[in-house]
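Student: Okay, here's the prediction I keep looking at, along with the sequence it came from:
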Amino acid sequence: MKRLEKRLISTFLAFVLLISNATIIHAEESQYENYDTATEGGVTLKVEWNDPVLGQETTFHVSATGGSGNYIFRMEAPSYTDPDVLSYESVADPSRGEWLNYTEECSSHDYTFTMMASGTYNFRFYVMDKAANMNYLRTNTFIQVSSPNYPSVNSIVQSAVAQCNAETDRSDYAKALWLHDWLLNKLDYDKSLKWSSAESALTRGSGTCQSYESAYSKLLTAAEIENAETRDTYDGHTWNAFKIDGEWYQVDCTWDDSNDDWYKFDERRLYFGLTDELMSLAHPGHAKIYTAAGYATRSTSLANNYFVKSGEAAKWVTSYKDRIQENLNAGKTQFSITADNAAYPPSIYGIQNGIIAYVMNTTDWYVNGKKVDLVAQTNGAQFDFTVPCTEHKWDEGKVTTEPTCEKEGIKTYTCKNCQTTKTESIKALGHNYSKEWTTDQEATCQQEGSKSHHCTRCDSKKDVTVIPKTSHTYSNDWTIDKAATCTNEGSKSHHCTRCDSKTDVTVIPKTSHNWDPGVITTKATCTKDG
């Protein structure tokens, strides 16, 4: 009876445990609302998740079955695209950090990610089962999300451009500057170097230089301003170029995003509207980029530079005016002035002084009421100035290219005051032909010759005249051309003494045989002759 009771109790407990296990399995299967799978080589990778809520973490439960049971997992950096657009951009830098690392061996792993914009996100998860020789198996999952509280990247861009148009005169310069400042106010540099997209810039407020470049490009494009990416592979950096009034300009939003106040100008706009040369002072690798063949956004103008357009650069020039004018009034045509910002780092004073020199060269300068052309150039931490003469005093000149019979020469004159040079042409000399004939080719018995009058200075010739062939001069002596033999006739002729021609070809008869005494080849017998 006790044994029966024990069996009944054991059976009851087993039944309860079975029900309990079934309940747990059912609970696990219903824990997630969505799933995606991929199968290969006997291994199945499964990803499960609940319906995502924008702005909140979504958990992705990644597991595998089959194979050896010893799995390692990895999540790739998710990518994003706006609604109804097939143009995915990696939200985070796929070449850094967590996106490269596999887990330790396990049966499952949970990943989390927060989606921040309406649109479509692409998630890719990987499993590796080395023991089962499964080195690559991946799911490829697309998740559409939407919420009025989390607009798409394109909606954010369009809203910003609409506000820009309402608050500016809608000139390309004004729009480019407004959008530049708007982006800098919205975004902070991601020192972890994780986020690298327009999505992260405009929804998370964080990103690397790639985020600044990508977001600003979308803003410029929506504002109908032609733009391009400038990628400096030598310095590992990227920024934008935009085109205004037919000219390209360089702008680095990342380096402009600064709260520093170290210098006496607006540091948040130092890199707005630069030439390639000035941008390369901050990013030396760019010098190799813009000088390479095929570079498409060559930037040489400062007309739409921020400090030029705002008039601040003109104020900088004002501090140099008295010193410049003093040198001009003294009649100097070459002089130098130390820059006021010489204590700044070279990359900073180099850019500022390049802008100052541009304004100096577009400013009117006068000496004794007469306008002069002042040329200012930067030279390290100083400005070098050159003033062309108002009245040149030329030297006697020097022949720098000699004239020839057919080509003009050049004579160069140098100003004794400013070393400026000018040139004038020297007329070609013309040919000077000799009156004497020059035999260019001797005539022969078989070919005509030629003669002409040659120029005494060059190889030119004129009056080319034919010299007739000469007559043959035959020798009176016979020349044996072929000796006669006993079996063949020979020949003889009179030969020309100047060529191979011959005449009076005559046959020489065959010669007679000259027999030897003979040799007995067969002996005679009594009955037969030998």
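Tutor: Received, thanks.

Student: can we go C-alpha only for contacts and neighbour counts from here?
Tutor: Will do.

Student: buried stuff in stretch 366-385?
Tutor: Using 16 or more other Cα atoms under 10 Å as the test for burial, stretch 366-385 gives 372-378, 381-385.

Student: Make a markdown table out of these and add secondary structure and distance to A357.
Tutor: Formatted as a markdown table, those follow (DSSP: H, G, I helix; E, B strand; the rest coil; distance: Cα to Cα, whole Å):
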| residue | secondary structure | distance to A357 |
| --- | --- | --- |
| V372 | strand | 16 |
| D373 | coil | 13 |
| L374 | coil | 10 |
| V375 | strand | 9 |
| A376 | strand | 6 |
| Q377 | strand | 6 |
| T378 | strand | 7 |
| A381 | coil | 12 |
| Q382 | strand | 10 |
| F383 | strand | 8 |
| D384 | strand | 10 |
| F385 | strand | 10 |
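
Student: then this one, side by side with the first:
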Amino acid sequence: MSFRCIVKDASGYKTISDEALLIYNQKVQTTFSKTSGNVTFKVQYPENITCGMPTTFKLSSEGTTDKVQYALYSLTTEDGTIVYDTSYGSNGKFFSKDSFDFTFYASGTYYIRFAIMDTGVSPYVWFNTGLYGIKLVIDDKGYPTVENVVADLKAQCGKTCTTDFEKAVWFNDWLVENCRYDSSYSYCAPEGALARGSGTCEAYHRAYVMLLNSVGIATDRISGDGHVWTGVQLDGNWYHIDTTWDDAGYEDNSVDLQHLYFGLNDELMNQIHSSVTSSNGISAHSLEDNYFIKTGKIKKWSDQYVSTIREHLNNGENTFDITINDSMIDSYKQIIYYLVAYQLSNTDWGGEKLTVTYSENILHCVVE
């Protein structure tokens, strides 16, 4: 049996196992108390919180009626980042039970706030424990801080990646492979994506920002249609990268979904979303570092049209259309064939300047 800790109780000092330590940590409790008027609100919780297992917060009150209820009001990191979104659904609603369980997955400093409401008196009683009332300092060796997770991933990335493009792809792929979308819309902090393995689009975006910024890559927050993704500067140009949508949760043999939304420009994103807003007003016009363009993988689709285009050009045609026969899902096709049009427009046609655009299953070709 392995031992790692010495604790003291009424009988003196003793060495305990890891398993016993978990039980010990849950038994040693601390209590927060706040009084407003005739009501005292108490929150009891473990003095030493262990990650990866539920932490129980026991709620009680004095001077209240049988109609008293409690609610989780907020849970944030030390810098104010929301960890658990109490504004969504029933997450922040009042409940009649006298306890609340939450599982932490990263060490660090948190502030948790509970609210009390007693509707059995008039006027009814309502107050909370205060923004900085309950401070939780978690130091669990098996669950590093989010900052340490980022530092570790930065080191791993540096072993194989040298360019900013390679690093941005590596971090994108790590998030896709290690996180799943949080359909409960609860976990919106980097902690969700980097430690918990589950997060909303906000969690994906914020985690990606932390990872990219750790290697000196500039970022921006971009939103549209109630969704959030990341603006990324690569080789002096800005691009849209949506790590959430790159994590489709399934595979499609027709296209690489893991990189479908990597390195898009403003024009394409405005076709995908009805409204696109950049926090810092960036403009993204380049496609040079788009994943499919940069890696040359777009040629899987574009090369099949080269001979047809050459035939039209050899016949002296200055304007012609090519019909696309592809069973790919329309939303995927919209992106891939936009990139195909870009690739074909930048192909050497023996002195001819050809502009190709895509819309509704048609490649429109015009000789300038």
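Tutor: Cool, got the structure. Here the structure is a predicted model, which is why all the values come from computation and not from measurement.

Student: if we can go back for a sec, most widely separated two among the buried residues of stretch 366-385 of structure 1?
Tutor: V372 and A381 (24.7 Å; Cα to Cα).

Student: list the contacts for the counterpart of G119 of structure 1 in structure 2?
Tutor: With TM-score structural alignment as the criterion, G119 of structure 1 lines up with G108 in structure 2. By Cα atoms under 8 Å, 6 or more residues apart in numbering, the residues touching G108 of structure 2 are 77, 137-139, 145-146.

Student: of the residues you listed, which stay in contact in structure 1?
Tutor: Here is what carries over to structure 1 from the contacts of G108 of structure 2, by both residues aligned by TM-score structural alignment, their matches' Cα atoms under 8 Å: 77, 137-139, 145.

Student: Please check those and keep the buried ones.
Tutor: Among those, those buried by neighbour count (16+ other Cα under 10 Å) are 77, 138-139, 145.

Student: Keep only those of those that are in strands.
Tutor: Residues of these located in strands (DSSP state E): 77, 138.

Student: thinking again about what came up before, ok, the contacts of G108 of structure 2 vs I309 of structure 2, which is closest?
Tutor: Nearest to I309 of structure 2 among those, with distances taken as Cα to Cα, is V146, at 51.9 Å.

Student: Could you double-check that that closest one sits in contact with L194?
Tutor: Yes: counting by Cα atoms under 8 Å, V146 of structure 2 touches L194, with 6.7 Å between them.

Student: okay, the two: which has more neighbours?
Tutor: L194 (29 against 22; other Cα atoms under 10 Å).

Student: which residues touch V7 of structure 2?
Tutor: With Cα under 8 Å, 6+ apart, V7 of structure 2 has these contacts: 13-16.

Student: top of those residues by neighbour count?
Tutor: Neighbour max across these (other Cα under 10 Å) = I16, 17 neighbours.

Student: Need the counterpart of it in structure 1.
Tutor: Using TM-score structural alignment, I16 of structure 2 sits opposite a gap in structure 1.

Student: Check for me that I16 of structure 2 belongs to a strand.
Tutor: Yes: assignment of I16 of structure 2 by DSSP: H, G, I helix; E, B strand; the rest coil places it within a strand.

Student: where exactly do the helices run in the stretch 251-368 of structure 2?
Tutor: Along the stretch 251-368 of structure 2, the segments classed as helices by DSSP state H, counting those that start in this stretch run 266-272, 291-295, 299-302, 306-314, 330-345.

Student: Which one, of these, ends up nearest to I6 of structure 2?
Tutor: With Cα to Cα, the closest approach to I6 of structure 2 among the helices of the stretch 251-368 of structure 2 belongs to helix 291-295: 53.0 Å.

Student: Which of the helices or strands spans the aligned residue in structure 1 for Q44 of structure 2?
Tutor: Counting by TM-score structural alignment, Q44 of structure 2 corresponds to E48 in structure 1. Following DSSP states H and E, one finds E48 of structure 1 within strand 43-49.

Student: V359 of structure 1 matches what in structure 2?
Tutor: Looks like V359 of structure 1 aligns to Q343 there (TM-score structural alignment).

Student: what's the neighbour count on that match?
Tutor: 21.

Student: Pull the contacting residues for it.
Tutor: Counting by Cα under 8 Å, 6+ apart, Q343 of structure 2 touches 293, 298-299, 302.

Student: Same list, those, but as TSV with distance to E317 of structure 2 and neighbour count please.
Tutor: Formatted as TSV, the contacts of Q343 of structure 2 follow (distance: Cα to Cα, whole Å; neighbours: other Cα atoms under 10 Å):
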residue	distance to E317 of structure 2	neighbour count
I293	27	17
I298	25	19
K299	24	17
S302	20	17
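
Student: residues in contact with the corresponding residue of structure 1 for V146 of structure 2?
Tutor: Per TM-score structural alignment, the equivalent position to V146 of structure 2 in structure 1 is V153. The neighbourhood of V153 of structure 1, defined by Cα under 8 Å, 6+ apart, consists of 82, 117-118, 198-199, 202-203.

Student: If we use 10 Å, what do you get?
Tutor: By Cα atoms under 10 Å, 6 or more residues apart in numbering, V153 of structure 1 lies in contact with 80-83, 116-119, 159, 198-203, 215, 218.

Student: Double-check that W229 of structure 2 belongs to a strand.
Tutor: Yes: under three-state DSSP, W229 of structure 2 sits within a strand.

Student: From M328 of structure 2, how far off is it?
Tutor: Distance, W229 of structure 2 to M328 of structure 2, by Cα to Cα, to the nearest Å: 24 Å.

Student: cool, K27 of structure 2 as well?
Tutor: 57 Å.

Student: what's the angle from the longest helix along structure 1 to strand 43-49?
Tutor: In structure 1, taking DSSP state H as the definition, the longest helix is helix 2-29. Helix 2-29 of structure 1 runs at 70 degrees relative to strand 43-49, counting by axes from the mean of the first three to the mean of the last three Cα atoms, to 10 degrees.
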